[in-house]
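Q: this one's sequence-less:
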């Protein structure tokens, strides 16, 4: 399975450096919106990898290789989780450095509080959309892509709005984080077996 994840990373690095640069740039910008968007935006990287798989007929080749359907499906989930983790770690490091070395940034610690919540939201976005992508494919699932964009932008806006409230933002975040973490666990537990069924049905 590690080889499948490496394959996706190599494809993304070679074909879509722009997406990676966007995540890096947004992680470096001060404020609540930009690093939060970078983390949630990282959740859509598996869909770009799936698009290149479809164009190159990778699924047909994978059928002749010693990979189980479960490995291929889990590989996309793990690639998404790693992408989210890297974006979150990068954002945390950069935003922490900004609060230490830039006096103006230290007045707004909301990015540091919203990034863990953004991780949970990114996992939820993956859990909600990957089964649909496995069922219909990236090329045919245009409506799914609109759903993904809506979830990414909407989630970022909600998190930014919560964190910008200086009076109640911390209280709301303290309530939202456990709920989002629980939702991420439950949705993932349902999403993975569903994606496996969808992938097998599509290949049948």
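A: Yep, it's here. The structure displayed is predicted, hence computed values, not measured ones. Numbering: from 1, shown residues only.
Q: every contact and neighbour count from this point should use C-alpha atoms.
A: Noted.
Q: what packs against whichever helix or strand residue 92 is part of?
A: Assigned by DSSP states H and E, residue 92 falls within helix 69-101. Of the remaining helices and strands, those touching helix 69-101 by 3 or more C-alpha pairs under 8 Å, 6 or more residues apart in numbering; DSSP states H and E are helix 2-15, helix 17-28, helix 33-41, helix 45-55, helix 110-136, helix 169-203.
Q: next, the one to line up against it:
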């Protein structure tokens, strides 16, 4: 069945592990990053609020930094409260969580086999497909926001929306949404848009 859902994806605010260059555990957003983000929107907030009603639903992962980021965006922009769904959580990096990023095996090395103590990318892709068929098919002809997204989202969007083979998407260094952070790229750089057909 053909679908026509416009999907905007948005990065999350940083946790302590993000700041330290570690593979993220389930941590909250840093309070100072949250404050800087709110303060930094300033005069752009009114414009963003005027554009926000286009989104009919907001979905996010269930992990702390993603859920908090999604709630902040929803509150500030005046859009629907985010609906958390564990099926769009990131891959579970298992024993690599809390360790320096460079110690994690390449994503393409865990396509079918799971990270030790975690999950595989094939498992994550199956979860995301389930989410798409269950949730997103309800929004044909509409726009939705996947808020608080990070590492898994651009890979899954390329794989599911653009039919990029999973191994190829995992090997593409461009598929990484920047943190939604005043110290990083402008928020507009963190917004990517896809179509699910």
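A: Cool, the structure landed. Small disclaimer: the values here were computed from a predicted structure and weren't measured.
Q: could you get me the TM-score between them?
A: TM-score for the superposed chains, counting by TM-score structural alignment, normalised by the length of the second structure: 0.29, backed by 104 aligned residues with a C-alpha RMSD of 5.9 Å.
Q: take the helices and strands packed on helix 69-101 of the first structure and write them to a markdown table, including distance to residue 76 of the first structure.
A: Conversion of those to a markdown table gives the following (distance: least, C-alpha to C-alpha, whole Å):
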| stretch | distance to residue 76 of the first structure |
| --- | --- |
| helix 2-15 | 7 |
| helix 17-28 | 17 |
| helix 33-41 | 15 |
| helix 45-55 | 6 |
| helix 110-136 | 9 |
| helix 169-203 | 10 |
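Q: now the ones you listed in a markdown table, with mean neighbour count?
A: Below are those laid out as a markdown table (neighbours: other C-alpha atoms under 10 Å):
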| stretch | mean neighbour count |
| --- | --- |
| helix 2-15 | 15 |
| helix 17-28 | 17 |
| helix 33-41 | 28 |
| helix 45-55 | 18 |
| helix 110-136 | 23 |
| helix 169-203 | 16 |
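Q: picking that back up, run the chain-centre distance for the helix holding residue 92 of the first structure.
A: The offset between the C-alpha centroid of helix 69-101 of the first structure and the centroid of the whole chain comes to 8 Å, using C-alpha atoms, centre = their mean, to the nearest Å.
Q: buried ones in it?
A: 69-70, 72-81, 83-85, 87-92, 94-96, 98-99 (16 or more other C-alpha atoms under 10 Å).
Q: one step back: tell me which of the helices and strands packed on helix 69-101 of the first structure approaches residue 149 of the first structure most closely.
A: Closest approach to residue 149 of the first structure among these is made by helix 33-41 (8.9 Å; C-alpha to C-alpha).
Q: packing partners of that closest one?
A: Helix 33-41 of the first structure sits against helix 17-28, helix 69-101, helix 110-136, helix 142-164, with contacts defined as 3+ C-alpha pairs under 8 Å, 6+ apart.
Q: how about those helices, which one is nearest residue 196 of the first structure?
A: Across these, the minimum distance to residue 196 of the first structure, taken as C-alpha to C-alpha, is reached by helix 69-101, at 6.2 Å.
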